[in-house]
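# Build me a model from this:
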Amino acid sequence: MSTSINPLARLFAGADQLVAEIERRGAEGADHPSDARAEITPYHPKALDLTVAEIVEETETTRTFRMRRTDGELLPPFLAGQYISLHVQVGDVLTNRALSISSSPAARDHYDLTVRRLRGGRVSNHLIDTARVGDRFTSGGPIGTFCHDPLFHGDDIVFLAGGSGVAPAMSMIRDIVDHGLSRRFTLVYGSRHADDVIFRDELDAVAGKHPDITVHHVISDPGPDWTGEVGPLDAALISRLVGPLAGRMTYLCGPPGKYAYLVRQLESLGHPRRRIRLEANSVALPPPADPRWPAELDPEEKVTVTVRGQGSVEVPRGRPLLDALEDNGLRPEASCRSGECALCRVRVCSGEVFHAEEARLRASDREFGFAHCCVAYPLTDLEIDF
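I've put the predicted structure just below:
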């Protein structure tokens, strides 16, 4: 058997080897399902058993947790910009959070998870206050689409980061350095105070050694000793720092409440929306902040949610359905907690839900009545199944 290959596919590194492998498997016959699972599992594991090997204090409010596989084996490969969903027991509640990997894809003996303390943040505060070297956690494998694809995204990147949103940018920068990639990378990193800047020494050192990597720090509340750029990060400042945007892919990662503003600033510079990529693994804005929320409904008023075969619970309308279920010991599978990955889909058998704008509903979700419960809010009494 001979497998034809489109000449354009030759542009992909490894295309010839891939075709040869397809021909080999075709000649040998279909692999047994168990053989396929044995090959796939090391790259896409259902669960990872991780141990905290080191904790680095990046700033007063930020820690990097270096996680190694408890069995000592190499971790699955990942693309710079991806995240893992870390399962965390906080009191009586078992929950998870999507945490971007800040380490380089070249280092598969560990994942670095950089966590910043958030006001009212259940998991971030718990990790910073209680996690210790030697603690064990479970997680899913690497996941996410907020990564660089050179075929579609080009080799000239602009990255606008805020706070701990610098984590995926750090992974991308380390990837460029460790693999000697021919890629231009411009980071504009906003922080409130100068002492809030995460990875500042490493970022400045890398930018000093690599002419294709540029780092601009922007401080919104500068002290008397700050001599660098001062926010807000508006269209004029973006244009001055990064230059013309034509043909460049722009990445945004930071507080979700800033996304709409930054997109408007970029679009005012003539930058098309298709050239702007947003990190999705962040918490959606609460219902009162969404103008689409029905004004006549009180977010604090409780409704009844019945899970088929698992009982009923009373929950406030304004609490994400996933959080409300976890509060009551009910745990749909979940990963991104931002409406993108669809792992937390539940079927709405009766009742009505409100989806945050971040929800990435599929046509099949709408047709068959599925909700992404991480960004869904119960408007009425519900019956769901999962």
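# For the rest of this, base every contact and every neighbour count on C-alpha atoms.
OK.
# Check which element follows the lengthiest strand in the chain along the chain.
Here the longest strand in the chain is taken by residue count, with DSSP state E as the criterion, and it is strand 48-59. Past strand 48-59, heading to the C-terminal end, the next element that is a helix or strand (DSSP states H and E) is strand 62-69.
# C-terminal to that next one, what's the next element?
Of the helices and strands lying after strand 62-69 in sequence (DSSP H and E), the nearest is strand 83-90.
# What helices and strands are in contact with that next one?
Based on contacts counted as 3 or more CA pairs under 8 Å, 6 or more residues apart in numbering; DSSP states H and E, the elements that strand 83-90 packs against are strand 93-100, helix 122-130, strand 136-139.
# follow-up on the earlier one: got a list of contacts for the longest strand of the chain?
63-71, 132-141, 195-199 (CA atoms under 8 Å, 6 or more residues apart in numbering).
# structure for this one too, so we can compare:
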Amino acid sequence: MKNYTLKVQEVRKETNDTVTICFKQPGLKKIKYLSGQYLTLQFRINGRRYIRPYSFSSTPGIDSTLDVTVKRVPGGIVSNYINDVVKVEDVIEVQEPLGDFVFELDESLNSVVFWGVGSGITPLFSMIKDLLLNHSLINVYLVYGNRSNSSVIFKDQLEKLKINYSKRFKIYNFYSKEEFFNEDSHNYRGRIDSGFVKSLISNIEYPSRHYICGPIGLKNTVKESLINLGENINNVFSEDFELIKNPEDFKEIKDQEIYLNFAGIESKISIKSGNSVLEEALEVGLELPYSCQTGNCSTCKGTLKSGQLKMIGLDKPRNDLKDNEFLLCCSYPLTNNVCIEI
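Presented below is the predicted three-dimensional model:
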């Protein structure tokens, strides 16, 4: 895993609770990334290290800076720190870009539909700019849900793109709490629902592809609606920022004590039922490597030397892991003789 030290070139206020941090590209070795990927930022706040992944809102080949956009989360230590404290000229350590939520060109595609809510627009915005500028034969649709017009991230930039690419780019805005509402054919009250999915799909050009980024409710609504309409699930992609935990999966999980060998030092850690190995290790001050915390990367991978572990919440199978390799962000001990090596 490569680490870089980047300088903040600009801090841009997007909404009352969202900022974009624009990093200056290194002078000699430029950081390469793909639209839709994420950058993992590292901070030390009140003596503790915090690591958080944030999707690029910049687009390679279009934006000169490396941009990540961060929405304030109530009680969120890092998101509040970024919104309140980070300033121009600050130097921040980051990990190399990761993520497979990216656009792969298919010459037969006629349409790409992006589905987002709130800050889920971030990776979608990066891909939208790429598609509009570099793939002139593809029609682009954005279905974007927010509380109100004032909470729309990238509002001005999206409006400019809609004007500049009026024949290829359409935006459908959903507002759940908007009080002052000018209705037109592309503004809707409430939330994105299956009825709208059906209506839109009947009017787009096929073949098509879909990218979803937002809360689990949005993903389930869009995915289920598309499948019911006969859409091939292989043409539907989603970005996952949280592990989906089914309570049924935790019935056999109990409090356990494990041994963790990290950097040659062995530590005994108490794992509370329902908490992952990574969560408890960080709580006791072990600065383990990690990034996405959703089982989509391999940064927190450990090797099981004894005992039994169970991975819970993975959105898709990880066929790249060996039988004794586990992602600690979603791993839970089943026995009290667990020993893990990193």
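# Please tell me which residues of the second structure the longest strand of the first structure aligns onto.
Strand 48-59 of the first structure corresponds to residues 4-15 in the second structure, going by TM-score structural alignment.
# Surely A281 of the second structure and I269 touch.
Yes - counting by CA atoms under 8 Å, A281 of the second structure sits close enough to I269 to count as a contact (7.0 Å).
# okay, these two: which has more neighbours?
Counted by other CA atoms under 10 Å, A281 of the second structure and I269 do not tie: A281 has more neighbours, with 19 against 16.
# Can you check my assumption that that one lies in a helix?
Yes - the assignment for A281 of the second structure by DSSP: H, G, I helix; E, B strand; the rest coil puts it in a helix.
# Show me what it lines up with in the first structure.
Structural alignment (TM-score structural alignment) places A281 of the second structure against L325 in the first structure.
# before we move on, what about K160 of the second structure?
When the structures are aligned by TM-score structural alignment, the residue of the first structure matched to K160 of the second structure is A205.
# Is that match located within a strand, as I assumed?
No - secondary structure of A205 of the first structure, determined by three-state DSSP: helix, with no strand assignment.
# Run a quick neighbour tally on it.
With other CA under 10 Å as criterion, A205 of the first structure counts 12.
# And the one 5 residues further on, by the same measure?
If you count neighbours by other CA under 10 Å, H210 of the first structure ends up with 13.
# The stretch 201-350 of the first structure: strands as residue ranges?
213-219, 229-230, 249-253, 276-278, 302-307, 311-316, 345-350 (DSSP state E, counting those that start in this stretch).
# which of these sits most buried?
Using mean count of other CA atoms under 10 Å, the stretch among these with the largest mean neighbour count is strand 249-253, at a mean of 23.
# That one corresponds to what range in the second structure?
Residues 209-213 of the second structure are where strand 249-253 of the first structure lands, counting by TM-score structural alignment.
# Just tell me what S119 of the second structure corresponds to in the first structure.
Matched by TM-score structural alignment, S119 of the second structure corresponds to S164 in the first structure.
# What distance do you get for that match to R24 of the first structure?
Using CA to CA, to the nearest Å, S164 of the first structure is found at 46 Å from R24 of the first structure.
# cool, and L151 of the first structure?
The separation that L151 of the first structure has from R24 of the first structure, given CA to CA, amounts to 27 Å.
# okay, these two: which has more neighbours?
Neighbours were tallied for L151 of the first structure and for R24 using other CA under 10 Å; the higher tally belongs to R24 (13 against 9).
# Just to be sure, that one is in a helix?
Yes - under the criterion used here (three-state DSSP), R24 of the first structure sits inside a helix.
# So it versus D135 of the first structure, what's the distance?
Applying CA to CA to R24 of the first structure and D135 of the first structure gives a distance of 44 Å.
# A47 of the first structure now?
Between A47 of the first structure and D135 of the first structure the distance, using CA to CA, works out to 17 Å.
# thinking again about what came up before, want to throw the strands of the stretch 201-350 of the first structure into a markdown table with distance to D290 of the first structure?
Conversion of the strands of the stretch 201-350 of the first structure to a markdown table gives the following (distance: least, CA to CA, whole Å):
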| stretch | distance to D290 of the first structure |
| --- | --- |
| strand 213-219 | 28 |
| strand 229-230 | 29 |
| strand 249-253 | 20 |
| strand 276-278 | 18 |
| strand 302-307 | 19 |
| strand 311-316 | 17 |
| strand 345-350 | 22 |
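# So which of those is nearest D155 of the first structure?
When the strands of the stretch 201-350 of the first structure are ranked by distance to D155 of the first structure, counting by CA to CA, first place goes to strand 249-253 at 8.5 Å.
# Tell me roughly how far that closest one lies from the second structure on average.
Mean deviation of strand 249-253 of the first structure from its aligned counterpart in the second structure after superposition (mean CA distance after the TM-score superposition for the first structure): 0.5 Å.
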